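*Asks:* Sequence first, then the predicted structure, then my questions.
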Amino acid sequence: MNKNEFMKELSRNLSNVPEEEKQDISTDYDEYFAIGIEQGRSEENIALSLGEPKTIAKQLRANYMIEKAQSTKSSRNIGRAVIAGVGLGFFNIILLGPFIAIVGILIALYATAFGFTISGVGAVLGTFLKSIFPQYISMDVNWVISMSMGIGFIALGDLMFMGCKNLSRWLYKETIKYLKTNIKIINGKEGQNYERI
């Protein structure tokens, strides 16, 4: 494979990467070829030593997605970073199941927090509305107990929501660290310790 074939293949496999990033990557690989040619190596030899363009593109795309997820925090960006990371190796596929389970539990906790909050609001509103429309609302509970339970449910829902929010932040940071560590391992760098974010 000569330089042009290598660069076309690399560019084709970098479809999800913005044009500016593609230009930087293209410039870097042009430089690798220029240095290799100065050293008297053939384009085919340089391309062979660089590796398969498809594999390189997967790693570069995963790096880009991880950096994007780190700089712009959103569930969409972390999802894309996880999918790009899964595409790099079998080890990641094994851990995808537990990751999805943890995300599912987190969503269930958010739903529970929302349910407690709505129940509390309903109890408080029901207490007030019973005094206005006693013929339409039947509550066999003392209004003090009903109000207390409503306020308690609202407080519990809010506390759960805050806990879920902190858990989400922690999971986001740990997922980024894990993906970066996998990239380092795949690139042959030391990946034993998590990189500090």
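*Replies:* Nice, thanks for sending it over.

*Asks:* only C-alpha atoms for contact and neighbour calcs from this point on.
*Replies:* Will do.

*Asks:* Helices of the chain, start to end?
*Replies:* Here the chain has its helices, by DSSP state H, at 3-13, 19-38, 43-50, 53-71, 75-86, 90-132, 143-186.

*Asks:* measure the closest residue to residue 96 other than its chain neighbours to residue 93 for me?
*Replies:* Leaving aside its chain neighbours, residue 96 sits nearest to residue 86 (7.5 Å; criterion: Cα to Cα, 6 or more residues apart in numbering). Distance, residue 86 to residue 93, using Cα to Cα, to the nearest Å: 6 Å.

*Asks:* Structure two is appended below for comparative analysis:
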Amino acid sequence: MTRREFMDELGLLLGGLPDKERLDILADYTEHFLMGMKQGKTEQEIAESLGSPRLLARELLAGYRIDQAESNASVGNMTRAIIATISLGFFNVIFVLGPLMGLIGILMAFYAVTLSLLVAPFGVYLQYGVPAPSHERLLLLFGCLTSIGLGGMLGVGLLRLTKWLYRQFLRYLQFNVQLIRGK
């Protein structure tokens, strides 16, 4: 494979990156080719030492998506980072994707419980109204306050847990990319 073929294929595969990022990467690899040719290597030898442009593009895209998810925490960025990293290895599909989906399901269930604890007292008051005897009123009032308090504490704890899990998963994705790159 010649330098032109290598660069054309790499540029095409990096089409999902912003132009500035893609051009910087291509400039780096052009520099790599030029340095290798100064050392007396042929273009084919340099291309072989760099490896497959397809694998190289996957690694670069995964790294870019992880950096994007770190700098701008959002579900979309995290999803793109996950997809880019999963495409790097079959191991992730088998051993990581299943437990990750299970963990997301558990978090969603806890968020549903939190929402139920926060909303249920209002539903109780709308359905039954305020009872006439005072001891029933106090029991209902304290039950509702307990529900709102538990829901609030669980909600705060879940938000902190979700942020922590997000950071840990980003660390895993970075580790995974470095492992695949052989660093």
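*Replies:* Thanks, I have the structure now. As the structure is a prediction and not an experimental result, all values here were calculated from the model.

*Asks:* what would the helices of the first structure look like in JSON lines with mean neighbour count?
*Replies:* Shown next, in JSON lines, are the helices of the first structure (neighbours: other Cα atoms under 10 Å):
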{"stretch": "helix 3-13", "mean neighbour count": "17"}
{"stretch": "helix 19-38", "mean neighbour count": "14"}
{"stretch": "helix 43-50", "mean neighbour count": "16"}
{"stretch": "helix 53-71", "mean neighbour count": "19"}
{"stretch": "helix 75-86", "mean neighbour count": "19"}
{"stretch": "helix 90-132", "mean neighbour count": "16"}
{"stretch": "helix 143-186", "mean neighbour count": "17"}
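
*Asks:* Please report how far the residue lying closest to residue 147 of the second structure once chain neighbours are set aside lies from residue 169 of the second structure.
*Replies:* Distances taken as Cα to Cα, 6+ apart put residue 117 closest to residue 147 of the second structure, at 5.2 Å, once the chain neighbours are dropped. Relative to residue 169 of the second structure, residue 117 of the second structure is positioned 29 Å away (Cα to Cα).

*Asks:* What of residue 104 of the second structure?
*Replies:* Counting by Cα to Cα - residue 104 of the second structure and residue 169 of the second structure are separated by 12 Å.

*Asks:* so what sits against both of the two?
*Replies:* Counting by Cα atoms under 8 Å, 6 or more residues apart in numbering, residue 104 of the second structure and residue 169 have no shared contacts at all.

*Asks:* residues touching the most centrally placed residue in the second structure, list them.
*Replies:* Centroid-nearest residue in the second structure: residue 78, 2.6 Å away (criterion: Cα atoms, centre = their mean). Contacts of residue 78 of the second structure were listed using Cα under 8 Å, 6+ apart, and they are 65, 66, 69.

*Asks:* Format the residues you listed as CSV; extra columns: distance to residue 176 of the second structure.
*Replies:* Compiled in CSV, the contacts of residue 78 of the second structure are given as follows (distance: Cα to Cα, whole Å):
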residue, distance to residue 176 of the second structure
65, 13
66, 11
69, 15
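
*Asks:* In contact with residue 42 of the first structure, which residues are there?
*Replies:* Contacts of residue 42 of the first structure (Cα under 8 Å, 6+ apart): residue 36.

*Asks:* Excluding chain neighbours, give the residue nearest to residue 16 of the first structure in space.
*Replies:* Per Cα to Cα, 6+ apart, closest to residue 16 of the first structure is residue 61, 7.2 Å.

*Asks:* Please pull up the equivalent of residue 88 of the first structure in the second structure.
*Replies:* Using TM-score structural alignment, the partner of residue 88 of the first structure in the second structure is residue 88.

*Asks:* Its match reaches residue 61, doesn't it?
*Replies:* No: counting by Cα atoms under 8 Å, residue 61 is not a contact partner of residue 88 of the second structure; they are 10.0 Å apart.

*Asks:* quick revisit: thought the residue nearest to residue 16 of the first structure was touching residue 83?
*Replies:* No: between residue 61 of the first structure and residue 83 there is no contact under Cα under 8 Å: 10.6 Å.

*Asks:* What span of the first structure is stretch 154-166 of the second structure aligned with?
*Replies:* Against the first structure, stretch 154-166 of the second structure falls on residues 160-172 (TM-score structural alignment).

*Asks:* Relative to the second structure, and after superposing, what's the average distance for the matching stretch?
*Replies:* Stretch 160-172 of the first structure differs from its equivalent in the second structure by a mean of 0.9 Å after superposition (mean Cα distance after the TM-score superposition for the first structure).
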